[in-house]
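1. What follows is a predicted protein model with its sequence.
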Amino acid sequence: MKNRRKDPSASFRAIARLGLVALAVIGGGGVALSLNGGSQPEEAKHVPPALHDVAATPGKQSLVLAGGCFWGVQGAFQHVAGVVSATAGYAGGSASTATYEMTETGQTGHAEAVEIVYNPKQVTYGQLLQIFFSVVHDPTQVDQQGPDVGKQYRSAIFPLNDEQAKVASDYIAQLGKEGAFGRPIATSIEVGKTFYRAEAYHQDYVYNNPSQPYVYIYEQPKIEALKRLFPEQYRERPVLVADQAR
């Protein structure tokens, strides 16, 4: 998938030649993607909030999530009010393999992930998980998100402590019991994993490349779904990695 997704010069014709162009329908019913092969992804939906949450503490808190291409995960959370930063990176493997080229082999244990730093006085861990499961990705797809296939695109939560792990586990069980999705949730909870920051050219990619075909088809709809389903938590101006470096 490397040349199709990561090459900013990719064209719709090149994507179509690979048989991976999707029909993106953006509207009241969410986003529907039709792919050649594989199961139809779940549409964006407002899933129930978590019954339990992480206790708020003074200062900032963090969480690490993986839900397919880190461009879209980062891009969506950058528009959530209360998020202080969202950084693209890798989690699940070792420091020696925390590069894009190695992660793309699918053999490193890494997933494309995003580290989210947030203000718990404005948004909670549970609310961020609700957004993650509602609009950021399809948690029922196994080692895949849309056209991207491989363990590096798996749905995963990387808890930073026992409390985060318990809340995440309880929430997945809750959504399963309530039948929030038409298929079983495939999200894994992977404890004790370190997050490694991705290369600079991956940061703020959705913001910097809104008309890139992959971004336009697969990533921008996540932001639109966030705005539509969580208007009270949506902010128009994203918090960018580039702004923090100044």
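-> Right, received. Where do you want to start?
2. drop to CA atoms for contacts and neighbour counts, all remaining ones
-> OK.
3. Please name the residues that touch P120.
-> Taking C-alpha atoms under 8 Å, 6 or more residues apart in numbering as the criterion, P120 is in contact with 56-57, 59-61, 82.
4. Double-check V149 against D143; I have them as touching.
-> Yes. Counting by C-alpha atoms under 8 Å, D143 is a contact partner of V149 at 6.1 Å.
5. Which one of the contacts of P120 is nearest to S11?
-> Closest approach between those and S11, by C-alpha to C-alpha: G82, at 35.4 Å.
6. ok, residues contacting the helix or strand where W71 lies?
-> Assigned by DSSP states H and E, W71 belongs to helix 70-77. Contact with helix 70-77 is made by 66-67, 83, 86-89, 112-114, 116, 136-137, 202-207, 215, 218-220, 222-223, 226, 238, as judged by C-alpha under 8 Å, 6+ apart.
7. who wins for most neighbours among the contacts of P120?
-> Most neighbours among those, by other C-alpha atoms under 10 Å: G82, with 22 neighbours.
8. helix, strand or coil for the closest residue to that residue other than its chain neighbours?
-> Distance criterion C-alpha to C-alpha, 6 or more residues apart in numbering; nearest residue to G82, sequence neighbours excluded, is Q122 at 4.9 Å. What DSSP: H, G, I helix; E, B strand; the rest coil gives for Q122 is coil.
9. count of residues packed around Q122?
-> For Q122, using other C-alpha under 10 Å, the count is 11.
10. Wait, it touches V84, no?
-> No. Taking C-alpha under 8 Å as the definition, Q122 is not a contact partner of V84, at 10.3 Å.
11. next, the one to line up against it:
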Amino acid sequence: MTASSIKELGLAAALALGAALTATYSSAEEGRAIPAPTLDEPAGAGLETITLAGGCFWGVQGVFQHVAGVAAAVSGYEGGEQRTASYQQVSGGDTGHAESVRVTFDPKKVSLGHILQVYFSVAHDPTELNRQGPDHGTQYRSAIFPTTPEQAKVAKAYVAQLSAARAFDAAIVTTIEQGRAFYPAEAYHQDFLTQNPTYPYIATNDLPKVAALKRLMPDLYRAKPVLVASAAGD
């Protein structure tokens, strides 16, 4: 199939293509069935946010935009200072920032535990240290940035649970980093997966993750993604 013919398929068919590609790529793209957390937050009132880092933010954002109960997923940078929160500087790997996604969700529709289950199961490979797939550097590290002590407690307990259960073939290297500020990425990085489904990097590394979400967690999957552009009224 040529690139031009793939482009005519649109996002829905591109996701189907991602499912077909899944068998070809690594376990990070294939996803992994893992147990839900035994410790979770109670469903509180109002929306909640947590920031998650796991490689290039295009794929992480694309996955969470397809999770039912997520109100917004914004690509950005967290872990460093505001003055270095730009793609050009973060790409150097020495700013302390990680490419991250701020996930805003309704805990009455999707719990923090399920958000973390998606994160560990299909959004990235938590056993890769300072890398993810073809991307290398501390800016691609696996990291959770909680916004509350309760989030940190649930995240730490889940890492311990998955480690004890030997849910992965190698040790989980995910860090839990509190007290950091999130800085949204440049506009051209937002909604990148949805807007560029035939981009080779997306087709190879990220569409299979969305397909894995649909396959492994059908109750959490929604076909229509929640987009940053739509939330902004564009």
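-> Nice, thanks for sending it over. What you see is a predicted model, and the numbers here were worked out from it, not measured in a lab.
12. And the TM-score between them?
-> The TM-score (TM-score structural alignment, normalised by the length of the second structure) is 0.89; 218 aligned residues with a C-alpha RMSD of 1.9 Å.
13. about what we covered before: from the contacts of P120 of the first structure, which is closest to T194 of the first structure?
-> When those are compared for distance to T194 of the first structure (C-alpha to C-alpha), Q61 wins out at 15.7 Å.
14. Contact partners for the equivalent of the closest one over in the second structure?
-> Alignment note: Q61 of the first structure maps to E48 in the second structure; criterion TM-score structural alignment. By C-alpha under 8 Å, 6+ apart, the contact set of E48 of the second structure is 104-107.
15. Which of the residues you listed are still contacts in the first structure?
-> Checking those against the first structure (both residues aligned by TM-score structural alignment, their matches' C-alpha atoms under 8 Å), the contacts still present are 104-107.
16. re the thing from before, helices - which of the contacts of helix 70-77 of the first structure land there?
-> Counting by DSSP state H, the contacts of helix 70-77 of the first structure place 205-207, 220, 222-223, 226 in helices.
17. Among these, give me the pair with the biggest separation.
-> Distance extremes for these: the farthest pair is Y205 and L226 at 17.7 Å, using C-alpha to C-alpha.
18. F70 of the first structure maps to what in the second structure?
-> In the second structure, the residue paired with F70 of the first structure is F57, using TM-score structural alignment.
19. er, H52 of the first structure actually
-> Checking TM-score structural alignment: H52 of the first structure goes with L39.
20. how close does Q122 of the first structure get to L129 of the first structure?
-> Distance, Q122 of the first structure to L129 of the first structure, by C-alpha to C-alpha, to the nearest Å: 14 Å.
21. what sits against the match of H52 of the first structure?
-> 113, 154, 157-158.
22. got the residues you listed as TSV, with secondary structure, distance to T147 of the second structure and neighbour count columns?
-> Output for the contacts of L39 of the second structure, formatted as TSV (DSSP: H, G, I helix; E, B strand; the rest coil; distance: C-alpha to C-alpha, whole Å; neighbours: other C-alpha atoms under 10 Å):
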residue	secondary structure	distance to T147 of the second structure	neighbour count
G113	helix	15	21
V154	helix	12	20
A157	helix	16	16
Y158	helix	16	22
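23. Tell me which residue of the second structure matches up with N161 of the first structure.
-> The equivalent of N161 of the first structure in the second structure is T148 (alignment by TM-score structural alignment).
24. So for V149 and D143 of the first structure, which residue has more residues nearby?
-> D143 (21 against 17).
25. what's the counterpart of the more buried one in the second structure?
-> Alignment note (TM-score structural alignment): D143 of the first structure maps to N130 of the second structure.
26. can you pull the contacts of the nearest residue to its match once chain neighbours are set aside?
-> Nearest non-adjacent residue to N130 of the second structure, counting by C-alpha to C-alpha, 6+ apart: R141, 4.2 Å away. R141 of the second structure makes contact with 53-55, 98, 128-132, 174, according to C-alpha under 8 Å, 6+ apart.
27. Next, give me the two most distant ones among these.
-> Spatially, the most separated pair among the contacts of R141 of the second structure is A98 and E128, at 14.1 Å (C-alpha to C-alpha).
28. okay, these two: which has more neighbours?
-> Neighbour count, other C-alpha under 10 Å: between A98 of the second structure and E128, A98 has more, with 30 against 21.
29. So the more buried one versus A187 of the second structure, what's the distance?
-> In terms of C-alpha to C-alpha, A98 of the second structure sits 17 Å off from A187 of the second structure.
30. Taking the centroid of the second structure, which residue is nearest it?
-> V60 (2.5 Å; C-alpha atoms, centre = their mean).
31. Give me the spatial nearest neighbour of the counterpart of A111 of the first structure in the second structure, chain neighbours excluded.
-> Aligned by TM-score structural alignment, A111 of the first structure pairs with A98 of the second structure. Spatially, and ignoring its direct neighbours in sequence, A98 of the second structure is nearest to Q139 (4.0 Å; C-alpha to C-alpha, 6+ apart).
32. List the contacts of that neighbour.
-> Listed by C-alpha under 8 Å, 6+ apart, the contact set of Q139 of the second structure reads 55, 90-91, 93, 96-99, 130.
33. Let's see that with 7 Å instead.
-> 90-91, 93, 97-99 (C-alpha atoms under 7 Å, 6 or more residues apart in numbering).
34. And V117 of the first structure, by the same measure?
-> Counting by C-alpha under 7 Å, 6+ apart, V117 of the first structure has contacts 60-63, 83-86.
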